[in-house]
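A.B. asks: Quick one: sequence plus predicted model below, questions after.
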Amino acid sequence: MDLHTYDPRELEPLLDDYLREAHAMGYETVRLIHGKGTGVLRSRVRLFLARHPLVRAAHDAPPALGSWGATVVHLASAQEAPRPKETADGKEGARGRGPLLHWKPLMIGLGIGMAVGAALLWLRR
């Protein structure tokens, strides 16, 4: 998951939803791309991962997969159930919303980006 485009204030609920969905789908490992820049995003990601109940280990990606610009996360086995997640209003999900709500802006942006890219490629011919 590429984290470059996300608002840092939304990072924790976004990562929590992503890790829980990946675990539910049976993934054992995921990769988070935070970039090499100043290291602020990397630090925030690593601090969050250190506290997450589904994370068994996290480390820099191998050179071919981004080196210190990405973090490889090893998740708990499928048999290990995550702790229940509730908000102050008792609803499941970040801020009482379903886990996939954070993906909607990403999917819209991805669709727009692909359309613009296709148009630019077509114009270059």
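C.D. replies: Structure received.

A.B. asks: rest of the way, CA atoms for contacts and neighbours
C.D. replies: Fine.

A.B. asks: Can you show me the helices along the chain?
C.D. replies: All helices of the chain, identified by DSSP state H, fall at 11-24, 40-51, 103-124.

A.B. asks: What residues of the first one count as buried?
C.D. replies: I take that to be helix 11-24. 12, 14-20, 23 (16 or more other CA atoms under 10 Å).

A.B. asks: got it, and the shortest one?
C.D. replies: Along helix 40-51, the positions that meet the burial threshold by neighbour count (16+ other CA under 10 Å) are 41-42, 45, 49.

A.B. asks: tell me what it is packed against?
C.D. replies: Applying 3 or more CA pairs under 8 Å, 6 or more residues apart in numbering; DSSP states H and E, one finds that helix 40-51 contacts strand 55-60.

A.B. asks: Distance from the chain centre to the strand it packs on, please.
C.D. replies: Distance of strand 55-60 from its chain centroid, counting by CA atoms, centre = their mean, to the nearest Å, is 14 Å.

A.B. asks: Please apply the same query to stretch 19-33.
C.D. replies: In terms of CA atoms, centre = their mean, the centre of stretch 19-33 is set 9 Å apart from its chain centre.

A.B. asks: and His4, which of the helices of the chain is closest to it?
C.D. replies: For these, the distance to His4 is smallest for helix 40-51, at 8.6 Å, taking CA to CA.

A.B. asks: for comparison:
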Amino acid sequence: MSSFKDLLNQENTLENEDVSFADAMRDIKPLTQDKIHFAKLNNKQNNARASIKNVEDRTADNKPLLNRPARFHFSDQYEPLIDEHSTLSFTKEGTQTYYTKLLRRGDIRPEVILDLHGYTKEQAKFDLAELIADCKAQHIACACVVHGVGGGILKKKIPHYLMQHPDVAAFHQAPLEWGGQGAILILVDLGEELEHKLLR
């Protein structure tokens, strides 16, 4: 078998000879294929795996998602009338209506973002309840929930879930810089503290 060095040395001696390429490569053996092809997961599968891992990482005892009690139970039966042709907006009864205006204009910046791409309804409900409870506990007034664009189930269901939660003061479709039609900005009801935070 010829080595690469031998072939280089042969090059000079073969310059004047009429040798075909096949003859010159006669002693060369093809390399054995050692490339490994891994199955590629689509983005939804990757995101779902990442979201499950993130939820498990947040728990001290790493209990599986279904074994942990949810902080709030959202109903899938509750479906308020939402005009799909108008901009998504909601203010809880007894809450200042100008809150949604502040959200629409981008005057309030979210301090935390929850990305629900690739989530199932159950995962989304669980993490949404966790988000609102964490915001309340940490005195975070505004959060951004990314559900994605298109006609997906979460885009329809997330507003229904938010309307059910007693700690959601208002929400509005996010401005373009925060996701536009693919996201919602929510204001968490912090009582009097919310008004003080918004006036700063």
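C.D. replies: Everything's here; your move. Treat the numbers as computed from the prediction; the structure is a model and nothing was measured.

A.B. asks: would you turn the buried residues of helix 11-24 of the first structure into CSV with distance to Ala118 of the first structure?
C.D. replies: Formatted as CSV, these follow (distance: CA to CA, whole Å):
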residue, distance to Ala118 of the first structure
Glu12, 33
Leu14, 29
Leu15, 30
Asp16, 33
Asp17, 31
Tyr18, 28
Leu19, 32
Arg20, 33
His23, 34
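
A.B. asks: rewinding a little: turn the helices of the first structure into a markdown table, including distance to Glu80 of the first structure.
C.D. replies: What follows is the helices of the first structure, written out as a markdown table (distance: least, CA to CA, whole Å):
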| stretch | distance to Glu80 of the first structure |
| --- | --- |
| helix 11-24 | 9 |
| helix 40-51 | 16 |
| helix 103-124 | 25 |
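
A.B. asks: Do a quick rundown of the strands in the second structure.
C.D. replies: Along the second structure, the stretches classed as strands by DSSP state E are 89-91, 112-115, 142-146, 168-173, 183-188.

A.B. asks: just these: most buried one?
C.D. replies: strand 183-188 (a mean of 27; mean count of other CA atoms under 10 Å).

A.B. asks: orientation of that one relative to strand 142-146 in degrees?
C.D. replies: Strand 183-188 of the second structure and strand 142-146 are oriented at 150 degrees to each other (axes from the mean of the first three to the mean of the last three CA atoms, to 10 degrees).

A.B. asks: Just tell me the aligned range of strand 183-188 of the second structure in the first structure.
C.D. replies: Aligned by TM-score structural alignment, strand 183-188 of the second structure falls on residues 70-75 of the first structure.

A.B. asks: same deal with stretch 153-171 of the second structure?
C.D. replies: Using TM-score structural alignment, stretch 153-171 of the second structure pairs with 40-58 in the first structure.

A.B. asks: what's the answer for stretch 14-26 of the second structure, then?
C.D. replies: So stretch 14-26 of the second structure sits over no part of the first structure, by TM-score structural alignment.

A.B. asks: Mean deviation, the match of strand 183-188 of the second structure versus the second structure?
C.D. replies: In the superposition with the second structure, the average deviation recorded for stretch 70-75 of the first structure is 0.3 Å (mean CA distance after the TM-score superposition for the first structure).

A.B. asks: which residues touch the nearest residue to His172 of the second structure once chain neighbours are set aside?
C.D. replies: Spatial nearest neighbour of His172 of the second structure, excluding adjacent residues (CA to CA, 6 or more residues apart in numbering): Ser89 at 4.3 Å. Contact analysis of Ser89 of the second structure by CA atoms under 8 Å, 6 or more residues apart in numbering lists 100, 170-173.

A.B. asks: now do 7 Å
C.D. replies: 100, 171-173 (CA atoms under 7 Å, 6 or more residues apart in numbering).

A.B. asks: Map it across to the first structure for me.
C.D. replies: Checking with TM-score structural alignment, Ser89 of the second structure has no match.

A.B. asks: try Cys142 of the second structure
C.D. replies: Aligned partner of Cys142 of the second structure by TM-score structural alignment: Thr29.

A.B. asks: Its match and Leu75 touch, don't they?
C.D. replies: Yes - with contact defined as CA atoms under 7 Å, Thr29 of the first structure counts as touching Leu75 (5.8 Å).
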